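> here you go, sequence then predicted model.
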Amino acid sequence: MKENTRQRLIDATFDEVYSIGYQGAALNDILAKAGVHKGSMYHFFANKKEMALAAICEKIDERFDLRYQSIVNGKGGYLKNLFAVIRESEGRDFKRGCPIANIVQEMSNVDEDFNATMKEIYAHFRMGFKTIFDKAVEAGELKACDTAKLALFTASTLEGALLSAKASGNPQDYFDSVEMLIEYIRGFESEKSLS
């Protein structure tokens, strides 16, 4: 029961922060959405900020693991599987955009704890792509290349694609950007992969 209460708090906090930002998220609204009393919250978290940071870390990690960890754990087809994942629309919220970018833009210059947390999350995001590209190089799918820079370019492009879709209100902006990104990555495919 305790774990269920904590999970409801995490889910409600993340949804509220993702929807209206940390500063706009009222503790009473989070508690009402979670169906939890303030005293129960204090059993798990000292305050709204601690709860928000935990929610952000856990929910974003969960999203990454769902999308990218199975690619890393696979036995090949790394690029094909990556392309399939970034082309998916399921689980993407084109109205709210990217939770990482939203929180970085709102809180990184305001609060050092948020700044440090978001830097760590973004580094993990980039490292996930680097790991996929490293595995693709090892498997002979990609030519030897600077996988750290390719991962940076991939993460930046995907972030920008989500921002474009949010700003324009047109999800096609995301998909068009993804197709250009895939075309760019394919420029690094090995001869073996192309044959």
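In hand now; what should we look at?
> please count neighbours and contacts with C-alpha atoms only from this point.
Noted.
> which ones are touching the nearest residue to Asp134 once chain neighbours are set aside?
Distance criterion CA to CA, 6 or more residues apart in numbering; nearest residue to Asp134, sequence neighbours excluded, is Thr147 at 6.4 Å. Listed by CA atoms under 8 Å, 6 or more residues apart in numbering, the contact partners of Thr147 are 130, 133-134.
> so who does the closest residue to Lys130 other than its chain neighbours touch?
Excluding the flanking residues, the one nearest Lys130 by CA to CA, 6+ apart is Ala151, at 5.0 Å. Each residue near Ala151 by CA under 8 Å, 6+ apart is listed here: 126-127, 129-130, 133.
> let's bring in a second one:
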Amino acid sequence: MKIFYNKEFILNVTKEKLSSYIEMKYGPLLAIEDNFIDGIVKVIKDFDFKCGCKLNNLVQELSYKDEDFKSSLEKIYLRFENIFEQVLNKAIEKKEIIKTNTNELSVFTVASIEGCISTAKKSQNEILYNSCISHLEKYLNSYKILK
């Protein structure tokens, strides 16, 4: 059975809705002035995983089917990662975390968040989500400079 879809509609929804969703959910991290890791953890712990991540769901379904979908979704993903990178850079500047490659750490953080969400979604199990995020939290805390 062949599924038909309106490509322009999906691209517009992707651009408008998913971009604003990422900005609404993770953009407030950019306003944090201290306790950066704690701020990140607070935001990532607050997630309703039952339907998964809107962005990741579309990436899984559409990015391999069409170059325009891939490009559109990748731009949003890069913004998602960039928000974390900016926050981690501020944490380094304020000497809250050790110097590290914040681009790589932000990619790892976003990949971990998405993995935690997908794992919990497949099982519909909040305990799995919380456990997975708690391990990410421990990892991020390992970058903190002890004062």
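Arrived safely, thanks for sending. No experiment lies behind these values; they were computed from the predicted model shown.
> still on that earlier bit, among the contacts of Thr147 of structure 1, which one sits closest to Glu62 of structure 1?
The nearest member of these to Glu62 of structure 1, counting by CA to CA, is Lys130 at 18.4 Å.
> now the residue mapped onto the closest one from structure 2: which helix or strand?
Aligned by TM-score structural alignment, Lys130 of structure 1 pairs with Glu85 of structure 2. Per DSSP states H and E: Glu85 of structure 2 is located in helix 67-93.
> how big's the offset between that helix and structure 1?
Helix 67-93 of structure 2, aligned to structure 1 and superposed, deviates on average by 1.0 Å (mean CA distance after the TM-score superposition for structure 1).
> which bit of structure 1 covers the helix or strand following that helix?
Going down the chain from helix 67-93 of structure 2, the next helix or strand is helix 102-123, by DSSP H and E. Matched against structure 1 by TM-score structural alignment, helix 102-123 of structure 2 falls on residues 147-168.
> just the buried positions in the matching stretch, please.
Buried positions in stretch 147-168 of structure 1, judged by neighbour count with 16 or more other CA atoms under 10 Å: 147-148, 150-155, 157-166.
> and stretch 175-185 of structure 1, by the same measure?
For stretch 175-185 of structure 1, by 16+ other CA under 10 Å, it's 175, 177-178, 181-182, 185.
> what about the residues you listed, which are in strands?
Residues of the buried residues of stretch 175-185 of structure 1 located in strands (DSSP state E): none.
> including distance to Val110 of structure 1, could those residues go into CSV?
As requested, the buried residues of stretch 175-185 of structure 1 are exported to CSV (distance: CA to CA, whole Å):
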residue, distance to Val110 of structure 1
Phe175, 32
Ser177, 31
Val178, 32
Leu181, 32
Ile182, 35
Ile185, 36
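> take those residues and keep only those in helices.
Using DSSP state H, the subset of these located in helices is 175, 177-178, 181-182, 185.
> closest to Glu191 of structure 1 among these?
Comparing these against Glu191 of structure 1 with CA to CA picks out Ile185 as the nearest, at 13.8 Å.
> which residues are in contact with that closest one?
For Ile185 of structure 1, the contact set (CA under 8 Å, 6+ apart) comprises Leu150.
> that one pairs with which position in structure 2?
Residue pairing (TM-score structural alignment): Ile185 of structure 1 is matched to Leu140 of structure 2.
> got a list of what the most centrally placed residue in structure 2 touches?
The residue lying closest to the centre of structure 2 (CA atoms, centre = their mean) is Val110, at 3.9 Å. By CA under 8 Å, 6+ apart, the contact set of Val110 of structure 2 is 80-81.
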